[in-house]
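1. only the shape, not the letters, is given here:
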């Protein structure tokens, strides 16, 4: 049995590859940058791009199961190629926004393409990634030991990328997951102020929290570039999930409300990883 992991150098995909390899699976990793990919011994690495479905033709031979990174534009063509090649099971990386009804353009079309294929399928729907805080706050923490945040008391249950990978690997390797859509969140509601404190504890030095306006944060994120610039308007409330501007400008982020959201535990049988654990795992990335 060969398992194809697309998006294999991504934040979740690379962990999926490692988990599958550690459990003795035959893994084929597909990436746009095979020359720089670093995977465990025995992992077959091939070049390919989901934006160009034809580039996957050589990678699909002999594959029975597939982890699918979401690219809505080509999803139907990619899934059709997989089915024709003999793939029997697809596990999609989706989003909790599908469950909430917010996502109709990005992950939902991928889910529908997979479900319409007639293959066995499982959707993994993570909520907010803990990793977002590395991309948003990492540069200022490394340079100044400061976080500039407009909504310090906003709270949610962000998820460790390792929990997402654990669920995906289980769905690829084990039976009993067909037709399931797993929402995967962190184990506890945590404010952004408390997240800053957790990062400070992990790196072993004070990190100052400076409260700014949403407009100021937007300017800073756009100047920062990368993930921060690409997602600033959505994360700060200047546009909705589909990129439409709210009628009254930036949306205030609500105060903490006690919630209990699904985690990886029902699939993995292990406690979901906390934000403090994530901060410890990524301490070197903030220094």
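-> Great, that's in hand. Source: prediction; values computed, not measured.
2. CA atoms for contacts and neighbours, from now on please.
-> Fine.
3. how about residue 8, secondary structure?
-> For residue 8, the assignment made with DSSP: H, G, I helix; E, B strand; the rest coil gives coil.
4. strands of the stretch 1-150 of the chain, start to end?
-> Secondary structure of the stretch 1-150 of the chain by DSSP state E, counting those that start in this stretch: the strands cover 2-5, 26-31, 44-47, 63-68, 89-93, 120-126, 146-149.
5. distance from the chain centre to the fifth one, please.
-> Pointing back at strand 89-93 there. Centroid separation for strand 89-93 versus its chain: 14 Å, with C-alpha atoms, centre = their mean, to the nearest Å.
6. same question for stretch 199-215.
-> Counting by C-alpha atoms, centre = their mean, stretch 199-215 comes out at 23 Å from the chain centroid.
7. repeat that for stretch 123-141.
-> That offset, for stretch 123-141, works out to 8 Å (C-alpha atoms, centre = their mean).
8. now for whichever helix or strand residue 167 is part of, which elements pack on it?
-> Secondary structure from DSSP states H and E places residue 167 in helix 161-173. For helix 161-173, the packing partners by 3 or more C-alpha pairs under 8 Å, 6 or more residues apart in numbering; DSSP states H and E come out as helix 13-22, strand 63-68, strand 89-93, strand 120-126, helix 265-268.
9. this is the comparison structure:
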């Protein structure tokens, strides 16, 4: 039995689906099983990494687990899992842990990695860079018009499709890549302006990027994220202006196939960027 935490998230939902496609027995935990919308064939239980009393039932009979990084709340899961016979954990971490300068996001993920490593369990870390799914934040703007407003339009990244992150995690679960850390990127360096153009092509409308001043962007993001995370994200965008993002071969090396392009991701999510009926 394989347990998937964070099963309704962008990555976790794909991990569940891909494990089922591999013929695996899958259990998922979520705070609201009645609203999970997960595929047939998965066992869905109520569970929450911040509520240890929900974890013994979730971990009963589980050999491997995909672990979502709930900051400061992994200790009970790892302890209870080890007592229940859990053998291997694949942690969703972040490429930020490899940055030369400390950062709030990188430090939080490093704490998660250390907790897993010190648990005594076999482990794999999956360290993606920027998610293509982050651009779903633009959907509200494209639903109402043809302009996407964001800061640092010329900032480049090599964003990765959530399906590719899941595919690497699934291989790590099935092949038990013990003691390995997979640093991931997408297949191409693209600025935000270029990504908006590609999105427009996917939905059949000529979208236009409009530069948003940093302070306005910060004010908006503070409603969604802690201040330290907001400043980290904005600083990273600023540092990426005029640069080419690093493209890594890891997805193809681990999965045996090339990663999805941004155009393929945009086509897959085109309806998310169209006006809602």
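-> Yep, that arrived. A quick note: this is a predicted structure, and the numbers were derived from the prediction, not measured.
10. what sits up against stretch 23-36 of structure 1?
-> 1-9, 17, 20-21, 37, 42-49, 59 (C-alpha atoms under 8 Å, 6 or more residues apart in numbering).
11. ignore what I typed, I meant stretch 55-74 of structure 1.
-> With C-alpha under 8 Å, 6+ apart, stretch 55-74 of structure 1 has contacts from 1-7, 13, 28, 30, 46-53, 78, 81-82, 85-94, 105-107, 109-110, 168, 172.
12. burial count for residue 163 of structure 1?
-> 25 (other C-alpha atoms under 10 Å).
13. that one and residue 99 of structure 1, how far apart?
-> Distance, residue 163 of structure 1 to residue 99 of structure 1, using C-alpha to C-alpha, to the nearest Å: 18 Å.
14. ok, now residue 174 of structure 1?
-> Counting by C-alpha to C-alpha - residue 174 of structure 1 and residue 99 of structure 1 are separated by 24 Å.
15. returning to what we had before: average offset of the helix holding residue 167 of structure 1 relative to structure 2?
-> By mean C-alpha distance after the TM-score superposition for structure 1, the fitted helix 161-173 of structure 1 averages 0.6 Å away from its aligned residues in structure 2.
16. distance from the chain centre to that helix, please.
-> With C-alpha atoms, centre = their mean as the basis, helix 161-173 of structure 1 stands 12 Å off its chain's centre.
17. got the angle between it and strand 89-93?
-> Computed with axes from the mean of the first three to the mean of the last three C-alpha atoms, to 10 degrees, the direction of helix 161-173 of structure 1 lies at 170 degrees from that of strand 89-93.
18. could you point out which element follows helix 161-173 of structure 1?
-> strand 180-184.
19. pick out whichever of residue 174 and residue 99 of structure 1 has more residues nearby.
-> residue 99 (16 against 9).
20. identify the spatial nearest neighbour of the aligned residue in structure 2 for that one, chain neighbours not counted.
-> Counting by TM-score structural alignment, residue 99 of structure 1 corresponds to residue 98 in structure 2. Leaving aside its chain neighbours, residue 98 of structure 2 sits nearest to residue 106 (7.7 Å; criterion: C-alpha to C-alpha, 6 or more residues apart in numbering).
21. how many residues are close by the one you found?
-> Residue 106 of structure 2: 20 neighbours (other C-alpha under 10 Å).
22. now residue 24 of structure 1
-> By other C-alpha under 10 Å, the residues close to residue 24 of structure 1 number 9.
23. could you do residue 240 of structure 2 as well?
-> Residue 240 of structure 2, neighbours per other C-alpha under 10 Å, totals 18.
24. that one against residue 156, yeah?
-> Yes. Counting by C-alpha atoms under 8 Å, residue 240 of structure 2 does reach residue 156; the two are 5.5 Å apart.
25. what do we get in structure 1 for residue 133 of structure 2?
-> For residue 133 of structure 2, the residue aligned by TM-score structural alignment is residue 131.
26. what range does stretch 264-278 of structure 1 cover in structure 2?
-> Mapped onto structure 2 with TM-score structural alignment as the criterion, stretch 264-278 of structure 1 occupies residues 251-265.
27. I appreciate the help and will end here.
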